[in-house]
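1. Pasting a predicted model and its sequence here:
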Amino acid sequence: MTEIRIADWASERETLLAIRFAVFVHEQGVPAELEEDAEDAKALHLLALSPDRQAIGTGRLLANGHIGRMAVHRDWRGRGVGSALLHTLLAEARRAGLRTVFLNAQCTAEPFYRRFGFQPEGEVFEDAGIPHRRMVRVLEDG
């Protein structure tokens, strides 16, 4: 069973960045300098661990409700890891008292986020050369 837990940026930065670099930089060609930003030190980060304790996924939540940096290692996609990460990020957003959350989804991931109640907002735009669309979800209580 996959474990999802809150990660400490200060002590687990390298682990979290290794996942993000594997997915965004190496697979998708995002420039390495775009993968870490000033928000990382302030964000709530999640880490997904495989049954044998390998780091396999991550995501973050900012205080303004922005969910981002969702990444799951290629070998673990389609096995519920991304869903578990997003479910936990939504629970943490509720716990923080947020009423809405938003993200900039890669267009290929829009159907995934729609399954969690996110609705597209605005036009498609490019970020790091990849088409994205802003998606928003109002959080219900509980």
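-> Arrived safely.
2. going forward, measure contacts between C-alpha atoms and count neighbours the same way
-> Fine.
3. Would you mind measuring from residue 1 to residue 49?
-> Distance, residue 1 to residue 49, using C-alpha to C-alpha, to the nearest Å: 9 Å.
4. Neighbour count: these two, which is higher?
-> The neighbour comparison of residue 1 against residue 49 (other C-alpha atoms under 10 Å) goes to residue 49, with 18 against 8.
5. Can you give me every residue that contacts the more buried one?
-> Counting by C-alpha atoms under 8 Å, 6 or more residues apart in numbering, residue 49 touches 2, 3, 4, 55, 56, 57.
6. out of these, which are inside strands?
-> Among those, the ones falling in strands (DSSP state E) are 3, 4, 55, 56, 57.
7. what about the closest residue to residue 41 other than its chain neighbours, neighbour count?
-> Once flanking residues are discounted, residue 41 sits nearest to residue 9: 6.3 Å by C-alpha to C-alpha, 6 or more residues apart in numbering. As a burial measure, residue 9 scores 18 neighbours (other C-alpha under 10 Å).
8. do you know how far residue 97 is from residue 69?
-> For residue 97, the distance to residue 69 (C-alpha to C-alpha) stands at 21 Å.
9. who's more crowded, these two?
-> residue 69 (24 against 13).
10. host element of residue 13?
-> helix 9-20 (DSSP states H and E).
11. repeat for residue 105
-> strand 100-106.
12. One more: residue 117?
-> Using DSSP H and E, residue 117 falls outside every helix and strand.
13. ok, and here's another one to check against it:
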Amino acid sequence: MAAEPTIWAIAPSHTYLLRHEVLWPDKPLDYVKLDEDTAGYHYGAFFDDQLVGVVSLFVDGDEARFRKFAMLPAYQRQGIGSALLHYVVAEARRLGARRLWCDARQDSAAFYTRFYLQPEGTVFYKGDMPYVRMGMEL
């Protein structure tokens, strides 16, 4: 990657189009909106002033969960998603979490293991998409 992405806190509404395009393009836009979005922390990765990745973090006591981690395909495998995930791990710690977890698409699990998240439990499905819960102590 030629340059590091810029990562900023963004409004929940600024995540919706990218979440939709990357994660669930065959569903209505409302499908990617979460009831708890207003209570979360939302971050965007910008490259050349374009929003190319998003992730949302929800903290409940000493536990944090990240959701809706989406990176535009043209910007994947360039280190931008890794930078965004490192940022979210640091934010979870800063916000007092001692544990971080996510429900990962099974085909992305190997990516998350590079960040010390480990599979927990068995594969489950959201629609026809296989997922696995992954977690780590902070």
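-> Structure's in. What do you need? Only a predicted model underlies this, so the values are computations on that prediction, with no experimental measurement involved.
14. if we can go back for a sec, derive a PyMOL selection command for the buried subset of the ones in strands among the contacts of residue 49 of structure 1.
-> Buried members of those, defined by 16 or more other C-alpha atoms under 10 Å, are picked up in PyMOL with:
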select buried, resi 4+55+56+57
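15. quick check, nearest of the ones in strands among the contacts of residue 49 of structure 1 to residue 122 of structure 1?
-> residue 57 (28.1 Å; C-alpha to C-alpha).
16. In contact with the closest one, which residues are there?
-> Residue 57 of structure 1 sits next to 19, 47, 48, 49, 70, 71, 72, 73, 81, 82, 85 when contact means C-alpha under 8 Å, 6+ apart.
17. If we ignore the residues flanking it in sequence, what's nearest it?
-> residue 72 (4.1 Å).
18. tell me the contacts of the equivalent of that neighbour over in structure 2?
-> Using TM-score structural alignment as the criterion, the counterpart of residue 72 of structure 1 in structure 2 is residue 71. Residues near residue 71 of structure 2 by C-alpha under 8 Å, 6+ apart: 18, 22, 52, 53, 54, 81.
19. how far away is residue 71 of structure 2 from residue 33 of structure 2?
-> Taking C-alpha to C-alpha as the measure, residue 71 of structure 2 falls 17 Å from residue 33 of structure 2.
20. Also residue 74 of structure 2?
-> Here the criterion is C-alpha to C-alpha. By it, residue 74 of structure 2 lies 23 Å from residue 33 of structure 2.
21. Residue 74 of structure 1 and residue 23 touch, don't they?
-> Yes - if you go by C-alpha atoms under 8 Å, residue 74 of structure 1 and residue 23 touch, sitting 7.4 Å apart.
22. report the longest helix in structure 1, please.
-> helix 81-95 (DSSP state H).
23. That one - contacts with which helices or strands?
-> strand 3-7, strand 44-49, strand 55-61, strand 67-72 (3 or more C-alpha pairs under 8 Å, 6 or more residues apart in numbering; DSSP states H and E).
24. could I get the ones you listed as a markdown table with distance to residue 138 of structure 1?
-> Converted to a markdown table, the helices and strands packed on helix 81-95 of structure 1 look like this (distance: least, C-alpha to C-alpha, whole Å):
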| stretch | distance to residue 138 of structure 1 |
| --- | --- |
| strand 3-7 | 23 |
| strand 44-49 | 19 |
| strand 55-61 | 15 |
| strand 67-72 | 13 |
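25. quick one, which of the ones you listed is nearest to residue 110 of structure 1?
-> Evaluated with C-alpha to C-alpha, those place strand 67-72 nearest to residue 110 of structure 1, the distance being 12.9 Å.
26. on average, how far is that closest one from the matching bit in structure 2?
-> Once fitted to structure 2, strand 67-72 of structure 1 is off its aligned match by 0.5 Å on average (mean C-alpha distance after the TM-score superposition for structure 1).
27. which residues touch the most centrally placed residue in structure 1?
-> The residue lying closest to the centre of structure 1 (C-alpha atoms, centre = their mean) is residue 70, at 2.2 Å. By C-alpha under 8 Å, 6+ apart, the contact set of residue 70 of structure 1 is 57, 58, 59, 60, 82, 85.
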